[in-house]
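Chemist: model the following, please.
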Amino acid sequence: MQLPSTLSGVKPAGLRVESVSWGGAVRGSPDEPIISDISFTVLPGEMLAIVGPNGAGKSSLLRCLYRYHRPDAGRITIDGEDIWQMKPQAVARRIATVLQEPATDFGLTVAEIVELGLTPHQGRMNRHEAYAAIGDALQLMALEHLAPRNFASLSGGEKQRVMIARALLQKPDILILDEPTNHLDIRHQLEVLALLSRLPATVIVSLHDLALASAHADAVLVMARGRQVQYGPALDVLTPHAIRETFSVEAVIDAHPATGRPRFSFHLDQTISGRP
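Modeler: From the prediction side, this is the model:
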């Protein structure tokens, strides 16, 4: 999938996370934050994959990155500017999100949901340019035939593709996606990750599939129990030892015979299978 000109023109931003913690009050104790002391830097145009077991704090971290949760400690900056010192509309123009939670559709069609991606750019695009961009976003995600359908009538995978199309229409400098391959069939998983890795934007994505993370991301952040375990290039971070310690499974990593990319095979070790 190639990005059409109507959806290009973004200026990828650098994102820096400095000693961020959040959620102590939610758990009931300031000493037990949901995420704690997270620090990393994503360079403009890079793709970061965040991986970890369920409950690791991946979604909570993403909510801090797109200015939904204000950190209890630390700071998050875009090109050196603290996101909490920026106006909400300025953040909305620079950051787009695709979330796990089903979107509220209010009876809208697929085309109308995608069109919402233009909201931060109102007054910056004429009607002809807007229609062309909407059409290109629908085509890019293979949604043209679904344009008049009610969003609520779609399958989970179709809804996910609609939300990605809406985010692309926003033309963000930073695109944040929480488990974007959930509900997608194998072909669409591969196509979506390939597209994300080629976007001119800075991309931050949480994933369960370590093979997809390794194949497409420039860097991987491994989380467990709200803490940062490792951060760095996928081949340095996703080792059998790190996978065993983080996910409580044994891993065998070899080269895929067709692509040469890392291939992960997992099995339970009875000595660690009872871990929480």
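Chemist: only C-alpha atoms for contact and neighbour calcs from this point on.
Modeler: Noted.
Chemist: contacts only, for residue 251.
Modeler: Counting by C-alpha atoms under 8 Å, 6 or more residues apart in numbering, residue 251 makes contact with 240, 243-244, 264-267.
Chemist: element containing residue 20, please.
Modeler: Applying DSSP states H and E as the criterion places residue 20 in strand 15-22.
Chemist: helices or strands up against the helix or strand that that strand is followed by?
Modeler: With elements assigned by DSSP H and E, the helix or strand that comes after strand 15-22 is helix 24-27. Packed against helix 24-27, as judged by 3 or more C-alpha pairs under 8 Å, 6 or more residues apart in numbering; DSSP states H and E, are no other helices or strands.
Chemist: off-centre distance for helix 24-27?
Modeler: Relative to its chain's centre, helix 24-27 lies at 24 Å (C-alpha atoms, centre = their mean, to the nearest Å).
Chemist: how far does the helix or strand that that helix is followed by sit from its chain's centre?
Modeler: Per DSSP H and E, the first helix or strand lying C-terminal to helix 24-27 is strand 35-42. Remark: strand 35-42 is offset 16 Å from the chain centroid, using C-alpha atoms, centre = their mean.
Chemist: who's in contact with strand 35-42?
Modeler: Under the criterion C-alpha under 8 Å, 6+ apart, residues 14-23, 48, 57, 60-61, 74, 202, 225-228, 231 lie in contact with strand 35-42.
Chemist: next, the buried residues of the strand or helix carrying residue 193.
Modeler: Residue 193 is located in helix 186-198, with elements delineated by DSSP H and E. Buried residues in helix 186-198, counted by 16 or more other C-alpha atoms under 10 Å: 188-189, 192-198.
Chemist: distance from the next helix or strand after that helix to the middle of the chain?
Modeler: Going down the chain from helix 186-198, the next helix or strand is strand 202-206, by DSSP H and E. How far strand 202-206 lies from its chain's middle: 4 Å, per C-alpha atoms, centre = their mean.
Chemist: to check against the first, give me the structure of this:
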Amino acid sequence: MTAPLLEGRGLGATANGRALVDNVSLSLVAGARLAIVGPNGAGKTTLLRMLCGALPPSRGEVRLSGRRLDRISAAERALSMAVVGQTDQPDPRLALIDYVELGRVPHAGLRRRHDDRDIVVEALRRTGLLPLLARSIGSLSGGERQRAQLARAMAQEPKILFLDEPTNHLDPRARGELLDLVAGFGMTVVAVLHDLALVAPFATSVAVMNDGRLHALAPPREALAQPLIREVFGIDVLRLQHPTEDRELTVFELPARASSPS
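Modeler: Here you go, the predicted model:
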């Protein structure tokens, strides 16, 4: 049996006497892509922050390659984990290539290695940003800035990539393209996702959160099944044959209301 790369054991987090996350356990092997989903306030981001070490759990523990995360220094964690959050606000005057090069800091502090620039250029190439390397961050579109954050994370050469709602503020096509890009990296990913339609094409497993509790941890088709989705989100799941292509469509929508008697 393959040993887990990342484990959360009985994780809990409280704030002002309220449980934000309650007794959540999960594990990921190398190469897995976990999507964390749930309604607003379900504890998704709190769980992700505990798994990446940004928030110490009130209860339980996180282990990285068998080692307790709280016993690994922040500098050492940065060699294994990269986080793309919602609040990154780099100086808009910063050149894209210089911003992405910040991903190399955990490897050598402020000293340059001979291959740092090659790694940065490759990260820009893989995210489709190489032609823009001299542009300032402030001149990039929203989608380009999201890919710039990914490029910086890729330059960090992490074992695990954490994404907190990475598709926010992107149009529908850009959302799918961004997650396709991440899936193509071939690394272990933990992602909080808001749009349920994006989950199945991206994730290898899904953690369904509600009221701070883990309601399901399963492959996408099982985790996104009708009874569970109706219970947690209050919506229906419809699986339909595509009218022109040999594939299935999954549609999420509000349940139809019964007609009022006339």
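Chemist: if we can go back for a sec, of all the contacts of residue 251 of structure 1, which comes closest to residue 115 of structure 1?
Modeler: residue 264 (38.7 Å; C-alpha to C-alpha).
Chemist: hang on, residue 56 of structure 1 packs against residue 221?
Modeler: No. Residue 56 of structure 1 is beyond contact range of residue 221, at 11.4 Å (criterion: C-alpha atoms under 8 Å).
Chemist: so for these two, which residue has more residues nearby?
Modeler: Between residue 56 of structure 1 and residue 221, counted using other C-alpha atoms under 10 Å, the more crowded position is residue 221 (24 against 20).
Chemist: just the buried ones from the contacts of strand 35-42 of structure 1?
Modeler: By 16+ other C-alpha under 10 Å, the contacts of strand 35-42 of structure 1 give 14-18, 20-23, 48, 57, 60-61, 74, 202, 225-228, 231 as buried.
Chemist: hang on, the earlier thing: in helices, which of the contacts of residue 251 of structure 1 appear?
Modeler: 240, 243-244 (DSSP state H).
Chemist: what's the counterpart of residue 76 of structure 1 in structure 2?
Modeler: Under the alignment (TM-score structural alignment), residue 76 of structure 1 pairs with residue 62 of structure 2.
Chemist: what is the burial count for that match?
Modeler: 25.
Chemist: on the three-state scheme, it is what?
Modeler: Following DSSP: H, G, I helix; E, B strand; the rest coil, residue 62 of structure 2 is assigned to strand.
Chemist: from memory it sits against residue 5, does it?
Modeler: No. The criterion here is C-alpha under 8 Å, and residue 62 of structure 2 misses it with residue 5 at 10.6 Å.
Chemist: circling back: what sits against the match of residue 76 of structure 1?
Modeler: Going by C-alpha under 8 Å, 6+ apart, residue 62 of structure 2 touches 6-9, 11, 50-51, 68-70.
Chemist: again, 7 Å this time
Modeler: Listed by C-alpha atoms under 7 Å, 6 or more residues apart in numbering, the contact set of residue 62 of structure 2 reads 7-9, 51, 68-69.
Chemist: how about residue 204 of structure 2?
Modeler: Residue 204 of structure 2 is in contact with 32-34, 219-220, counting by C-alpha under 7 Å, 6+ apart.
Chemist: keep only those of those that are in helices.
Modeler: Reading helices off these with DSSP H, I get residue 220.
Chemist: would you turn the contacts of residue 204 of structure 2 into TSV with distance to residue 166 of structure 2?
Modeler: Shown next, in TSV, are these (distance: C-alpha to C-alpha, whole Å):
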residue	distance to residue 166 of structure 2
32	17
33	14
34	14
219	21
220	19
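Chemist: strands along structure 2, start to end?
Modeler: Secondary structure of structure 2 (DSSP state E): strands at 6-15, 18-28, 33-37, 59-64, 67-68, 81-84, 160-164, 188-192, 205-210, 213-218, 236-241, 248-253.
Chemist: which of these sits most buried?
Modeler: Most buried of the strands of structure 2, by mean neighbour count (mean count of other C-alpha atoms under 10 Å): strand 33-37, with a mean of 26.
Chemist: matching residues in structure 1 for that strand?
Modeler: Across structure 1, the stretch matching strand 33-37 of structure 2 (TM-score structural alignment) is residues 47-51.
Chemist: and the matching stretch, how far from structure 2 on average?
Modeler: Once fitted to structure 2, stretch 47-51 of structure 1 is off its aligned match by 0.7 Å on average (mean C-alpha distance after the TM-score superposition for structure 1).
Chemist: map residue 11 of structure 2 across to structure 1 for me.
Modeler: Residue 11 of structure 2 maps onto residue 20 in structure 1, by TM-score structural alignment.
Chemist: excluding chain neighbours, what is closest to that match?
Modeler: Of all residues not flanking residue 20 of structure 1 in the chain, residue 74 sits nearest, at 4.2 Å (C-alpha to C-alpha, 6 or more residues apart in numbering).
Chemist: so that neighbour makes contact with residue 64?
Modeler: No. Using C-alpha atoms under 7 Å as the test, residue 74 of structure 1 is too far from residue 64 to be in contact (10.7 Å).
Chemist: I'd guessed residue 31 of structure 2 sits against residue 184; true?
Modeler: No. If you go by C-alpha under 7 Å, residue 31 of structure 2 and residue 184 don't touch, sitting 10.8 Å apart.
Chemist: before we move on, back to that, for the residue nearest to residue 20 of structure 1, give me its contacts.
Modeler: 18-21.
Chemist: now render those residues as a markdown table, adding distance to residue 111 of structure 1.
Modeler: Listed next are the contacts of residue 74 of structure 1 as a markdown table, based on distance: C-alpha to C-alpha, whole Å:
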| residue | distance to residue 111 of structure 1 |
| --- | --- |
| 18 | 39 |
| 19 | 40 |
| 20 | 37 |
| 21 | 38 |
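Chemist: among the residues you listed, which recur in structure 2?
Modeler: Retained in structure 2: 18-21, out of these (criterion both residues aligned by TM-score structural alignment, their matches' C-alpha atoms under 7 Å).
Chemist: from those, which two are the most distant?
Modeler: 18 and 21 (9.3 Å).
Chemist: tell me which residue is most central in structure 2.
Modeler: residue 191 (1.8 Å; C-alpha atoms, centre = their mean).
Chemist: to which residue of structure 1 is it aligned?
Modeler: Under the alignment by TM-score structural alignment, residue 191 of structure 2 pairs with residue 205 in structure 1.
Chemist: quick check: the nearest residue in space to residue 116 of structure 2 that is not next to it in sequence vs residue 98 of structure 2, distance?
Modeler: Distances taken as C-alpha to C-alpha, 6+ apart put residue 104 closest to residue 116 of structure 2, at 6.7 Å, once the chain neighbours are dropped. Using C-alpha to C-alpha, to the nearest Å, we find residue 104 of structure 2 at a distance of 10 Å from residue 98 of structure 2.
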